[in-house]
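Enquirer: My questions are about this predicted structure, shown below with the sequence.
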Amino acid sequence: MTENENGGHNKDLSLEQRDELLEELKARFEKNSHRHNGLEWDQVQAKLDAHPDKLWSLHEMERTGGEPDVVGYDKENDEYIFYDCSAESPKGRRSVCYDREALESRKKNKPENNAMDMAAAMGIELLTEEQYRDLQKLESFDLKTSSWVQTPPDIRERGGAVFCDCRYGRVFLYHNGADSYYGARGFRGSLRV
């Protein structure tokens, strides 16, 4: 993110950043064809070229260790779907509680940030439990870490939040206080382009 004249941030990538990101995304796309059978990179890149704001979000996913990749195509809406595909929960997004309310409720030892605000600032959404389970059908992720997922409102209203991981060949959904945070728990995001 670059600073603009007003001291704020804009979402423009330099030409060099853009080219590096597209090169990285293309290499990952080609190396992991099992994640997106039947899809062609040229069509994905055309979409990215038409939506530079989405390219910025992908850059943020990449910068924080998410290793985003295409995991599907929504024909009805003509959108490619990217998920974070890093083997473990993205390193640059760990040690965060679930949301701002949880962060503000902590009296001491507050984490630096929260998953919901970070995702919103990046222009992405936390995976839902269903999306997380779909991701795990492609290959095994989070064998040593865990990832916050979107929490149903009735659980969140009671102070909880949910996260998932993969152990013993299965995907597990767990609960925790929304204000909890751990060095091995981050979050995975999704982006539609």
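Expert: Good, I have the coordinates.

Enquirer: Please count neighbours and contacts with C-alpha atoms only from this point.
Expert: Will do.

Enquirer: so where does residue 70 fall, helix or strand?
Expert: Counting by DSSP states H and E, the element that carries residue 70 is strand 68-74.

Enquirer: Can you list the buried residues in that strand?
Expert: For strand 68-74, burial by neighbour count (16 or more other CA atoms under 10 Å) applies to 68-73.

Enquirer: Can you spell out which helices and strands pack onto it?
Expert: Packing partners of strand 68-74 (3 or more CA pairs under 8 Å, 6 or more residues apart in numbering; DSSP states H and E): helix 15-31, helix 52-63, strand 79-84.

Enquirer: Next secondary structure after the longest one?
Expert: Think helix 15-31. Using DSSP H and E, the first helix or strand after helix 15-31 is helix 41-50.

Enquirer: contact partners of that next one?
Expert: 22, 26, 29-30, 54-55, 80, 193 (CA atoms under 8 Å, 6 or more residues apart in numbering).

Enquirer: List the buried residues in that helix.
Expert: Neighbour-count burial for helix 41-50, with 16+ other CA under 10 Å as criterion, is recorded at 41, 44-45, 47-48.

Enquirer: again with stretch 21-30
Expert: Residues 21-22, 25-26, 28-29 are the ones in stretch 21-30 that count as buried (16+ other CA under 10 Å).

Enquirer: Present those as TSV; the columns should include distance to residue 12.
Expert: Converted to TSV, the buried residues of stretch 21-30 look like this (distance: CA to CA, whole Å):
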residue	distance to residue 12
21	13
22	14
25	18
26	20
28	23
29	23
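
Enquirer: about what we covered before: and the contacts of helix 41-50, which two are the farthest apart?
Expert: 30 and 54 (20.1 Å; CA to CA).

Enquirer: second one coming, line it up with the first:
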Amino acid sequence: MQRHADAVAGIQREMRNTTREETKSLLEGDDPETAAKAPESSEPAAEQKRELTAQQKEKLFQILQHRFINSPDHYKHRKAINFADVKRALEANPIALWSLSRMEETGGFPDIVAIEDDAFVFADCSAESPAGRRNCVYDKEAGECINTKFKGNAVDMAEEFGVEIWSEEFYRLMQTVVDFDKRTCSWLKTDAQTRSTGDALLGGRNGDHVRVDMFDARDHYPNRGWRGMLRVQKV
């Protein structure tokens, strides 16, 4: 396991070196995952180049394949999946591959967690809420109400990445697979009625207990981020 971790860490370091212009600031903190880069950019999301170079693609495929082979607990039916089919689906969908790279760069460690109909479902599988997405408020409206410094908002980041924020249902399901967020919390997709109160849903784990509660959407802390999921159509 340690050799695998070292190998993946080495690949991630190389990948980050090739994408420095895409992620421009580091999130400081004492968590070892805080080496991940925060998704800040001076370019509007629509103007960013949503395509990886051949070298970046190869490095990302190496990371995904390492994780796919060495983390079978993320999906119990993994043996039925051929990674060559996953790679083929991603090669046919360069925007999805770019989205996965954003998840990876910010410390999400995406992996396949399910198959829905004709799609592979990827999700952030980092033990704690992705380090490069912490200290964020829930959405743009929440950010406009405060003057303190924060690292963007979960809703806009997810849109920029091209992924979905985890729902409460998905969060609870994933918590039955792996114990996530023992020391952190993650913003979850919030319905309009709840959001109208000024709050948003936040998930976390306390021992064996998974909690999803309503918190002020303006809150932002170094241990609070968000998790994403991405469906990639099979080919």
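Expert: Cool, the structure landed. In this text the structure is predicted, and so the values were computed from the model without any measurement.

Enquirer: picking up where we left off before, which among the contacts of helix 41-50 of structure 1 gets closest to residue 166 of structure 1?
Expert: Closest to residue 166 of structure 1, out of all of these and judged by CA to CA, is residue 29, at 23.2 Å.

Enquirer: Residue in structure 2 paired with the closest one?
Expert: Alignment note (TM-score structural alignment): residue 29 of structure 1 maps to residue 68 of structure 2.

Enquirer: just residue 91 of structure 1 next, same as before
Expert: That one, residue 91 of structure 1, aligns with residue 131 by TM-score structural alignment.

Enquirer: Now do that match against residue 97 of structure 2, distance only.
Expert: The gap separating residue 131 of structure 2 from residue 97 of structure 2 is 20 Å, by CA to CA, to the nearest Å.

Enquirer: How many neighbouring residues does residue 48 of structure 2 have?
Expert: When neighbours are counted by other CA atoms under 10 Å, residue 48 of structure 2 registers 12.

Enquirer: What lines up with it in structure 1?
Expert: By TM-score structural alignment, residue 48 of structure 2 lines up with residue 9.

Enquirer: can you check residue 88 of structure 2 too?
Expert: Using TM-score structural alignment, residue 88 of structure 2 lines up with residue 46 in structure 1.

Enquirer: Distance of its match relative to residue 188 of structure 1?
Expert: 25 Å.

Enquirer: Shouldn't residue 120 of structure 1 be within a helix?
Expert: Yes. Counting by DSSP: H, G, I helix; E, B strand; the rest coil, residue 120 of structure 1 falls inside a helix.

Enquirer: Tell me how many other residues crowd the alignment partner in structure 2 of it.
Expert: Matched across to structure 2, residue 120 of structure 1 falls on residue 159, judged by TM-score structural alignment. By the criterion of other CA under 10 Å, residue 159 of structure 2 has 12 neighbours.

Enquirer: Tell me how far residue 159 of structure 2 lies from residue 232 of structure 2.
Expert: From residue 159 of structure 2 to residue 232 of structure 2 the distance is 16 Å (CA to CA).

Enquirer: same question, residue 138 of structure 2
Expert: 25 Å.

Enquirer: got the contact list for residue 179 of structure 1?
Expert: Residue 179 of structure 1 sits next to 97-99, 102-103, 105-106 when contact means CA under 8 Å, 6+ apart.

Enquirer: before we move on, which element is the aligned partner of it in structure 2 in?
Expert: Aligned counterpart of residue 179 of structure 1 in structure 2: residue 218 (TM-score structural alignment). Using DSSP H and E, residue 218 of structure 2 sits within no helix or strand.

Enquirer: now swap in residue 202 of structure 2 and tell me
Expert: Here residue 202 of structure 2 sits within strand 199-206, counting by DSSP H and E.

Enquirer: Onto which residues of structure 1 does that strand map?
Expert: Under TM-score structural alignment, the match for strand 199-206 of structure 2 is residues 160-167.

Enquirer: Relative to the whole chain's centre, how far out is that stretch?
Expert: On the basis of CA atoms, centre = their mean, to the nearest Å, stretch 160-167 of structure 1 sits 15 Å off its chain's mean C-alpha point.

Enquirer: That one vs structure 2, mean deviation?
Expert: Superposed on structure 2, stretch 160-167 of structure 1 shows a mean distance of 0.7 Å to its aligned residues (mean CA distance after the TM-score superposition for structure 1).

Enquirer: Show me which positions of that stretch end up buried.
Expert: So, applying 16+ other CA under 10 Å, buried residues of stretch 160-167 of structure 1: 160-166.

Enquirer: With stretch 131-143 of structure 2 instead?
Expert: For stretch 131-143 of structure 2, burial by neighbour count (16+ other CA under 10 Å) applies to 131-139, 142-143.

Enquirer: residues touching the closest residue to the match of residue 29 of structure 1 other than its chain neighbours, list them.
Expert: The shortest distance from residue 68 of structure 2 to any non-neighbouring residue, by CA to CA, 6 or more residues apart in numbering, is to residue 111 (6.5 Å). Going by CA under 8 Å, 6+ apart, residue 111 of structure 2 touches 64, 67-68, 74, 122-125.
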